[in-house]
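**Student:** Dropping the sequence and predicted coords here.
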Amino acid sequence: METKVSHDIVEKWLKAWSLSRKLPLPVRYKSGFKVEVGEERQKIRYVFSELNHDFIELSKQIDKPWTYLKVCASPDEVKNTVSGKWIIQPPGYMMSCFGPMKNSDTNLCEGYRIEYEKYNSTTVIKIIAENGELASIGRIVLVDDLAVYDRIVTEEKHQRKGLATFLMRELEKIALSKGITNNFLVATEQGKRLYESMGWELYSNYTSIVIPGI
C-alpha cells in the first residue's frame, strides 16, 4: 500500500525551498501552496501534496506561460488528468532519510577546501578547488524538525571524486548538531542514484507541468 504524502512535510519542504532561494514564503492556496517566484521562466509555482480536484481545476484555469503546477504524483498520472497545453517536465523524486546517512567515513579529496555561508535559516557549503574554482555546492535549511537539502551540484570536471558524498555528510552534521535526523530533498534522475547509495529512499514521485512561452 502506498504511503500517503504528508501535507505537513510538503509545506516544510516548500518553506525551506523558498528560504534557500531568498523568495517569499509559500502561502496556502486551497489544498495546496503558492510561491511567487518572480523569474522570467517561472513566475509562480503551485504545489500540491496529492493529485486532486483543486490541482485539476487550476490546470484548466491557467493559460499564461511560465506558471508551474507541481504535485506528488507520477508523470503518467498527471498526463492523464491535464490538457495538452501543459508540458510535463523531467521527473523529480521527493526523497527522505529518516535517520543517519550511510557512507559516514568520507574524507575530502586532496587539493580542495570548504567554505561556509549562512542566511535565512540556510547554511551553504562550498567545496573550492586549489585554483579557486567552485567544485561543488549545496545548501541545508532547517525548518522545525526537518532538514531540507537543496541545490546540491558538483561541476562536471570535479565529479567522480566523492565531493558530493562528502558535501552531503558535512551538511548532515549541521542538522545533527541541532538534533535533527529527519532529512528531505527533491532529486533529479541523476541525483537520485547518489542519494540512494547514502541510504535515502523514495518518498514520492514529484511531477511538474508548465505552459511554455514563445
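**Tutor:** Right, received. Where do you want to start? Numbering: from 1, shown residues only.
**Student:** going forward, measure contacts between C-alpha atoms and count neighbours the same way
**Tutor:** Fine.
**Student:** Look up which helix or strand Glu196 falls in, please.
**Tutor:** helix 189-197 (DSSP states H and E).
**Student:** again with Arg169
**Tutor:** In this structure, Arg169 sits in helix 163-177 according to DSSP H and E.
**Student:** Next, the angle helix 189-197 makes with that helix.
**Tutor:** Counting by axes from the mean of the first three to the mean of the last three Cα atoms, to 10 degrees, helix 163-177 lies at 60 degrees to helix 189-197.
**Student:** What are the boundaries of the helices in the chain?
**Tutor:** In the chain, the helices defined using DSSP state H lie at 7-20, 53-61, 75-79, 163-177, 189-197.
**Student:** JSON lines for the ones you listed, including distance to Gln42 and mean neighbour count?
**Tutor:** As requested, the helices of the chain are exported to JSON lines (distance: least, Cα to Cα, whole Å; neighbours: other Cα atoms under 10 Å):
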{"stretch": "helix 7-20", "distance to Gln42": "13", "mean neighbour count": "20"}
{"stretch": "helix 53-61", "distance to Gln42": "16", "mean neighbour count": "14"}
{"stretch": "helix 75-79", "distance to Gln42": "19", "mean neighbour count": "15"}
{"stretch": "helix 163-177", "distance to Gln42": "27", "mean neighbour count": "19"}
{"stretch": "helix 189-197", "distance to Gln42": "21", "mean neighbour count": "14"}
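**Student:** dropping in the other structure now:
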Amino acid sequence: MDTYRAEAERADIARVDPERVRAWVEGWVISRLASPPVEEEWGFSFDVGMSRQVTRHVLPEADEALVRKLTETFTAPGTWLKVMLPRETVRPWMAAGWDFGDPGFLMSTAVRPVSAPVPDGYRLRTWTRGGLTRALVVTADGTFAARGQVAIPPGTRTAVVDQVETAVNQRRKGLGSLVMRTLANAGAEAGAEAAVLGATPEGRALYESLGWRTESPLTGLVRNPSAVPAV
C-alpha cells in the first residue's frame, strides 16, 4: 500500500488527459455491456446493472467541491464514483455512507504489432463479437489458464483492455504477457494507436514490464449497500 500511495501522489501531479479518460469509459462500457455513457458537465454516467454496482460516474477532473456535492447527492446503494486522485486526497471529501473500492491506476501505452508465441502445453483462442475481442488460454486438457479482452470504441484509435486474469496456479509462466500481447495485436489490427486500462496494484507490475505507464490513480468510491442516511 505504501508503494501505491507514493505512485499515486506522483501521478496526481500531472493532469490526466480527458480524452484518454473518455476513451477508457467508452471501451469499458462495451467490455462490460453497460449502458451508453451520458456526458455530464463534470464527466460521464452510465448504468452497469449489477446489484453491487448499479450506476457508475467517472470524474476526469474531480475536486473537493465536486466530490462533496456528488457524494451528498447520490445516495442509492451500489452507486460508484471513479476519480483520478489518491485515496488520501479524496478521503476527507466523502459524505457519510461511502466506502473505497480496491485501489487502482489508469495506465496507457502505444499499440504496435508484437510477437505473441504460445508456450508449449497451452492453447490460445481468440474471438470477436460486438466490438469486443476476447483471448482465452487453456492447458492441453482444456483447463482455464488465463484470459483478457479488448474493446475499440467506434470512431476512436484507442483500445481498452479489460478483465485480464491468470489462474493462481498458472502464474509466472508468461501467460499474462501472452494475453496482453494478443490483445495489443487485436487492437493494432483494428486500427488502434494507443491502449488504456484500469490496473490493480498487483497487475501494474505486469503492465509496466510490457511498456505501459501510469497516467493517474484510479480511486473508486462506492455507496455502501448497508449505509443508511445520516440523521
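**Tutor:** Nice, thanks for sending it over. Remember, it's a predicted structure, so these values are computed and weren't measured experimentally.
**Student:** Now the TM-score, please.
**Tutor:** For this chain pair, the superposition-based TM-score is 0.92 by TM-score structural alignment, normalised by the length of structure 1; 212 aligned residues with a Cα RMSD of 1.8 Å.
**Student:** returning to that earlier point: elements contacting the helix holding Glu196 of structure 1?
**Tutor:** strand 92-98 (3 or more Cα pairs under 8 Å, 6 or more residues apart in numbering; DSSP states H and E).
**Student:** hmm, back to that, what about the helices of structure 1, which gets the closest to Thr106 of structure 1?
**Tutor:** Ranking those by distance to Thr106 of structure 1, with Cα to Cα as the measure, places helix 163-177 first at 5.7 Å.
**Student:** residue range for that closest one in structure 2?
**Tutor:** Aligned using TM-score structural alignment, helix 163-177 of structure 1 spans residues 175-189 in structure 2.
**Student:** nearest spatial neighbour of His158 of structure 1, skipping sequence neighbours?
**Tutor:** Ala135 (5.7 Å; Cα to Cα, 6 or more residues apart in numbering).
**Student:** So the one you found is in contact with Ile127, correct?
**Tutor:** Yes: shown here, Ala135 of structure 1 and Ile127 form a contact pair, counting by Cα atoms under 8 Å, at 5.6 Å.
**Student:** any idea how far Glu155 of structure 1 lies from Ala187 of structure 1?
**Tutor:** When distance is defined by Cα to Cα, to the nearest Å, Glu155 of structure 1 is 16 Å away from Ala187 of structure 1.
**Student:** can you pull the contacts of the aligned partner of Cys72 of structure 1 in structure 2?
**Tutor:** Superposed on structure 2 with TM-score structural alignment, Cys72 of structure 1 falls opposite Met84. When contacts are counted by Cα atoms under 8 Å, 6 or more residues apart in numbering, Met84 of structure 2 touches Asp12, Val16, Leu59, Pro60, Glu61, Ala62, Leu106, Ser216, Pro217, Leu218, Thr219.
**Student:** picking up where we left off before, quick one: residues contacting the residue nearest to His158 of structure 1.
**Tutor:** Lys126, Ile127, Ile128, Ala129, Thr154, Glu155, His158 are the contacts of Ala135 of structure 1 under Cα under 8 Å, 6+ apart.
**Student:** The fourth one matches what in structure 2?
**Tutor:** Alignment note (TM-score structural alignment): Ala129 of structure 1 maps to Thr139 of structure 2.
**Student:** same check, this time on Lys85 of structure 1
**Tutor:** Using TM-score structural alignment as the criterion, Lys85 of structure 1 maps onto Gly97 of structure 2.
**Student:** what does stretch 161-170 of structure 1 contact?
**Tutor:** 101, 103-104, 106-109, 125, 127, 136-138, 152-154, 194, 198.
**Student:** Can you say which of the residues you listed are buried?
**Tutor:** Buried residues within those, counting neighbours by 16 or more other Cα atoms under 10 Å: Met101, Leu108, Ile125, Ile127, Ser136, Ile137, Gly138, Ile152, Val153, Thr154, Met198.
**Student:** For Gly99 of structure 1, give its distance to Pro90 of structure 1.
**Tutor:** Separation of Gly99 of structure 1 from Pro90 of structure 1 (Cα to Cα): 28 Å.
**Student:** same question, Val78 of structure 1
**Tutor:** Between Val78 of structure 1 and Pro90 of structure 1 the computed distance is 13 Å (Cα to Cα).
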